[in-house]
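In: what follows is a predicted structure for the sequence shown.
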Amino acid sequence: MAIDERAVAALDDRLLGPEHKGLPPAAWGRTVREFLAGAPRLAEFETPLLSIDESALSANLVVMADWAAAAGVRLAPHGKTTMAPRLWARQLAAGSWGITFATIWQVQVARSFGVQRVVLANSLVDPVGLRWVAEESARHPGFEFVCWVDSVDTVAVMDEHLRAVPGDTRVRVIVELGGPHGRTGARTREQARAVAAAVERADRLTLAGVGGYEGALAHDRTSVGLDAVHHYLDELSQLHRELDYPGGAIVTAGGSAYPDLVLAHLAGLADEQGAHGVPTTVVLRSGAYLIHDDGFYAGISPLAAPRADRPLRSAMHGWARTVSRPEPELALLDAGKRDLPYDEGLPVPQRLDIAAHVSALNDQHAFLRLPGARPADLPVGTVVRLGLSHPCTAFDKWRLIPVIDDADAANPRVVDLLHTFF
C-alpha cells in the first residue's frame, strides 16, 4: 500500500476549533465529518480565507497523470507544496510512483501517514535524521528512501553518521548535478563523477542515480533562460550515462516550470538498460501542477492555457472583505501577508465590475487600488475573490483549507476540509 489510507481517513475524525483560521465558530468542538454533514456553504466562513476548487483540482490531477504516463516517465510530485496527506493519497491513487520532500521532517510526517516511497530532494547530513532513516528502514523493509549528495564532503559526513548506527542498513543516494549560479549540486560533471566515486567507496551508502533541479537556473521562458535549462538537462543526461549503478538507476529532475524540457531530454532514458543491464527510471518531481495558480505558473508552465490542449486550472483562491474605504480610489481588505502568497506576485482581484489591482500587502491588510472609482463603489463589507500566485507559499499559511465544489458558483458548497502539516 503506497500510503496508509486509514490514517488519512482518520483526519475526518479530528476536532475543529478556533485554531483553524477562517472556520466558523459553529464548527468548534465538532469533527470534520460532523461539520461537513451539515452541507456548509462558503459564505458561512469568516474572511480572510483560502479555498481549493475541487473541480479544478480533480482535472489537474488527471491532466498531469496522463501527461507523464504518455511520456513513459514516473511522477513523484513534490509533497512539500501542499503538505496535505489527503492530496498525497489522491496523487498516489492516480498513479504517482512516490512523493518528494525537501526536509527530513517532511519525510517523517509522510511516514506517519504510511507513505512508502520517498525522494528527499536534498542532502541529509543531520545525524538525528540519518539515524531515523536507518532505523525506520530496518524496521520497515518496504520503506523506500532515497536522498541527494552533491559533494565528497557530504558523502563523508553521511557515511560517518551512518556507521554510528547499529546494523548494516545502507542509504540510497542520488548524485545531484547543479549549475553555475544555481542552488545546491555539483557544479560540473567531473565533480559529480568524483561524488559518485566517493559513494562507491562508502560503507553505508549506495549509488541510486543522478538528479537535480533545473528551475534554479532560470525563471522565465526567454531564450536565455531556456538555453540554460536545455544545457543543464543535457549535462544531466550525459552524467547518467557516465556512471555505473549496482542496481536500477533513477534519473530525476523537473519542477513545474520546465517539465516539457525535462521530458525532451530525459524521457528517452526511461527503461534504458545501462552499462550493466540495469533499468533506468525517469522521475518527474513537479509539485505545483495539482493546485496551479493565476500567476507565476500560469505564465510559465507548458501545461497552462493557451499553450496546452488540456490546460491546468488554478484551484486556489483567496477571499477577503473590504474593511475600509478611506479614499475614493482605495479599499483596504482584511487579508495580508499572513494569509496570502506574495513572493511570486501580488494577489489579483477577480470578478469585479470596476478596475482594481492590489498594490501592496501588510501583515493583515491588502491595499486594493480602484482608479477612477467613486466612494460608493465596493462598499465596506464587500467580499472580493483573489487570484493567487505560487501554491507553496499559499498553503503554508493555513492549517485547514475548505475545499469547495465550484469557485465560480454564487455561494459554493464546502465538500471537504483539507488538513495541512507545516
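Out: Structure's in. What do you need? Numbers count the residues shown, from 1 in each chain.
In: please count neighbours and contacts with C-alpha atoms only from this point.
Out: Will do.
In: now for the helix or strand containing residue 359, which elements pack on it?
Out: Using DSSP states H and E, residue 359 sits in strand 357-361. On a contact count with 3 or more CA pairs under 8 Å, 6 or more residues apart in numbering; DSSP states H and E, strand 357-361 meets strand 348-350, strand 366-369.
In: which other helices and strands contact the shortest one?
Out: The reference is to strand 348-350. Against strand 348-350 (3+ CA pairs under 8 Å, 6+ apart) you get strand 357-361, strand 383-387.
In: run the chain-centre distance for that strand.
Out: Centre-to-centre, strand 348-350 and its host chain are 23 Å apart (CA atoms, centre = their mean, to the nearest Å).
In: buried residues, that strand. List them.
Out: 348-349 (16 or more other CA atoms under 10 Å).
In: what's the angle from the strand holding residue 359 to strand 383-387?
Out: Angle of strand 357-361 versus strand 383-387, following axes from the mean of the first three to the mean of the last three CA atoms, to 10 degrees, is 90 degrees.
In: ok, residue 215 - how many residues close by?
Out: 20 (other CA atoms under 10 Å).
In: list the buried residues for stretch 192-203?
Out: By neighbour count on 16+ other CA under 10 Å, the buried set for stretch 192-203 is 192-200, 202-203.
In: next up, a structure to set beside the first:
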Amino acid sequence: MTPRTDPSAALPASSKVAFTPRPWPIPLDELPTPVLTIDTAVLDHNIDTMARWCSEAGVDLAPHGKTTMAPDIWQRQLDAGAWGITVATAYQAEVAREAGVRHIIFAGTTFSTDALLLLVEPGSDVLMWVDSVATVHLVDAALERGNATRPLPVLVELGARGGRTGARTLDAALAVAAAVRDADHLVLAGVAGYEGALTHGIDAESLQLVDDYLATLIEFRDRLDGESFTQWLDLGGDVVLTAGGSVYFDRVVEALGFRHDPDGVRGVRTRVVLRSGAYVTHDHDLYRRLTPFERIENADRFLPALDLWASVISKPEATLALLNVGRRDTADDEGLPILIEAYRTSAQGVRRVPGAVEAARVTGLNDQHAFVELPPESSLAIGDLVRLGISHPCTTIDKWTDIATIDDGRAQPRALPAVSGVILTCF
C-alpha cells in the first residue's frame, strides 16, 4: 500500500486517529491516544513467511479476511501468492467482490435472496458452505425465487460432535452432497472443515483429536466419486478441499496436502486450501503460544505487527495506574493487553523510559480504561505514552475503522516510531 499523503482525505468521519491535516510522517506522540498501529515491515514479513511456507508445502492459501477486513492488506496477501480470500458473512463476501478478489471462500451461509444473487454475479467465484439438506433446499429455493442465471458453487462442511457448524457424521455429509447434486441452482465445488472448533490445545491429546477429524474429512472426500464434481469442473472450477486455521495448519498439510493437484495430473483438478488468518498480524500472546511455527523445527517465526498506544491518565495510588484504553479499543476475550514499554516527553524531547513497565501488568478493562498494577518502585508517570501488545487480533482490529502504519521493524534499541500512513478497515 502506498502511504496516503493527505491525512484528512484518508480518514473517515468516524476515525479514532483525529489530527490536523499535514504531510506524513507524523510523530506518534503528537496523536491523541488510544492509537492502534501496524508495523508494515513486520506485516510484510508475516505475509511472505506464510506464503513461502505454503509454497514449499505444496498447498494454496485463502487467508481469512475477517481478521483485518482491510482490502489493502488482502491485496498484499494476494500479491504474495494467496489463491483467494476467506470471509465469514455475506457482507464480507461483497466487500471482497468489490475489492476484486477472484476466489472467495464464504465460510458461512446466507438465506437472503438478494445476498445470494450478489454471490453468483460474474466476476468472482464465491464458494459458500452448506451443512444440511435443509440448508440446501432453502438456498436453492431462494435462488429460484430470484431467477438466478448462474449456479452457486458450494462446499459441503463436515463437522464433528462438540464442534461448531458442519454435518456431524459422514452419512449426513454425504446426504448433503447428494442434495446439492439434485438442486437446480447449486453446484458441488468441494468439501470443507474447521479443525480449530474442536480444541485450542497443543498437547498430544488435542493434536490427536485434530488428526482424527482430518482423517474423517479426507474419508468424506474419498467417498465422493469424480462425477460428483463434473458440473463444477466443466465450468472451469477446481475441486476445493479446505481446512486449516492459524493453530493447526501444519497438521492439515500433513493430512490433506497429498491431495493438492490443481493440474489434474493424478485425477480431478483439486486444490488443498488453508484458511489461516491471524498469522498476518500475529499477536503478543494467544497466537504467539499456539502457532505451529513454535512446534516446527527450524521454521521461520511470525512477529507481532500490532501495537496499541495509550496514555497514563491517572496514578491515584502508588501501585495503580489508569490508561485511556479499554474494551472499546482492544480484545480481552483471549487475554488482556501486555505492557511493552513507555515513553516520556520533556523539554529535551521524547525518550524511552527503561524499566518503567517492568513487573507491571494490566489486570482489567472498563469500556475506556485499563487498570495497571504497578510494583511500588515503578517510575511510570502520568502523561507517559505506553506501548501495549495485544492478544487475539481478530477482536482487536474490528474495533478500528483505521489503523495507523509505522515502519518500526521491531528494531532495538527503539526510538518512538512515526506514523507513515493509514490502512482503512471495512467492518
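Out: Yep, it's here. As the structure is a prediction and not an experimental result, all values here were calculated from the model.
In: quick one on the thing from earlier: got TSV for the helices and strands packed on strand 348-350 of the first structure, with distance to residue 82 of the first structure and mean neighbour count too?
Out: Converted to TSV, those look like this (distance: least, CA to CA, whole Å; neighbours: other CA atoms under 10 Å):
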stretch	distance to residue 82 of the first structure	mean neighbour count
strand 357-361	23	17
strand 383-387	17	20
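In: counterpart of residue 150 of the first structure in the second structure?
Out: Matched to the second structure by TM-score structural alignment, residue 150 of the first structure sits across from residue 131.
In: what residues are up against its match?
Out: 156-158, 165-167, 173, 176 (CA atoms under 8 Å, 6 or more residues apart in numbering).
In: residues in the first structure matched by stretch 168-178 of the second structure, start to end?
Out: Stretch 168-178 of the second structure corresponds to residues 187-197 in the first structure, going by TM-score structural alignment.
In: now the contacts of residue 131 of the second structure as JSON lines including distance to residue 48 of the second structure and secondary structure?
Out: As requested, the contacts of residue 131 of the second structure are arranged in JSON lines below (distance: CA to CA, whole Å; DSSP: H, G, I helix; E, B strand; the rest coil):
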{"residue": "156", "distance to residue 48 of the second structure": "31", "secondary structure": "strand"}
{"residue": "157", "distance to residue 48 of the second structure": "29", "secondary structure": "strand"}
{"residue": "158", "distance to residue 48 of the second structure": "31", "secondary structure": "strand"}
{"residue": "165", "distance to residue 48 of the second structure": "31", "secondary structure": "coil"}
{"residue": "166", "distance to residue 48 of the second structure": "32", "secondary structure": "coil"}
{"residue": "167", "distance to residue 48 of the second structure": "35", "secondary structure": "strand"}
{"residue": "173", "distance to residue 48 of the second structure": "36", "secondary structure": "helix"}
{"residue": "176", "distance to residue 48 of the second structure": "37", "secondary structure": "helix"}
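In: which of those residues does the first structure keep?
Out: Retained contacts for these in the first structure, judged by both residues aligned by TM-score structural alignment, their matches' CA atoms under 8 Å, are 156-158, 165-167, 173, 176.
In: how about TSV for those, with distance to residue 303 of the second structure added?
Out: Below are those laid out as TSV (distance: CA to CA, whole Å):
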residue	distance to residue 303 of the second structure
156	34
157	32
158	32
165	31
166	33
167	36
173	38
176	41
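In: between those, which sits nearest residue 318 of the second structure?
Out: Taking CA to CA as the measure, residue 318 of the second structure lies nearest residue 165 of those, at 49.3 Å.
In: what distance do you get for the residue nearest to that closest one when sequence neighbours are not counted to residue 185 of the second structure?
Out: Spatial nearest neighbour of residue 165 of the second structure, excluding adjacent residues (CA to CA, 6 or more residues apart in numbering): residue 159 at 6.1 Å. Using CA to CA, to the nearest Å, residue 159 of the second structure is found at 24 Å from residue 185 of the second structure.
In: how much space separates residue 109 of the second structure from residue 99 of the second structure?
Out: 21 Å.
In: in the stretch 51-200 of the first structure, which spans are strands?
Out: 74-75, 99-101, 117-123, 144-149, 171-176 (DSSP state E, counting those that start in this stretch).
In: show me the contacts for the residue lying closest to residue 185 of the first structure once chain neighbours are set aside.
Out: Closest residue to residue 185 of the first structure apart from its sequence neighbours, by CA to CA, 6+ apart: residue 178 at 3.9 Å. By CA under 8 Å, 6+ apart, the contact list for residue 178 of the first structure reads 184-188, 212-214, 232.
In: what of residue 304 of the second structure?
Out: Residue 304 of the second structure sits in contact with 42, 281-284, 389, where contact means CA under 8 Å, 6+ apart.
In: any idea which of those is closest to residue 291 of the second structure?
Out: Nearest to residue 291 of the second structure, judged by CA to CA, of the contacts of residue 304 of the second structure is residue 282 at 8.9 Å.
In: which SS state does the residue opposite that closest one in the first structure once aligned fall under?
Out: Here residue 282 of the second structure is matched to residue 292 in the first structure, going by TM-score structural alignment. What DSSP: H, G, I helix; E, B strand; the rest coil gives for residue 292 of the first structure is coil.
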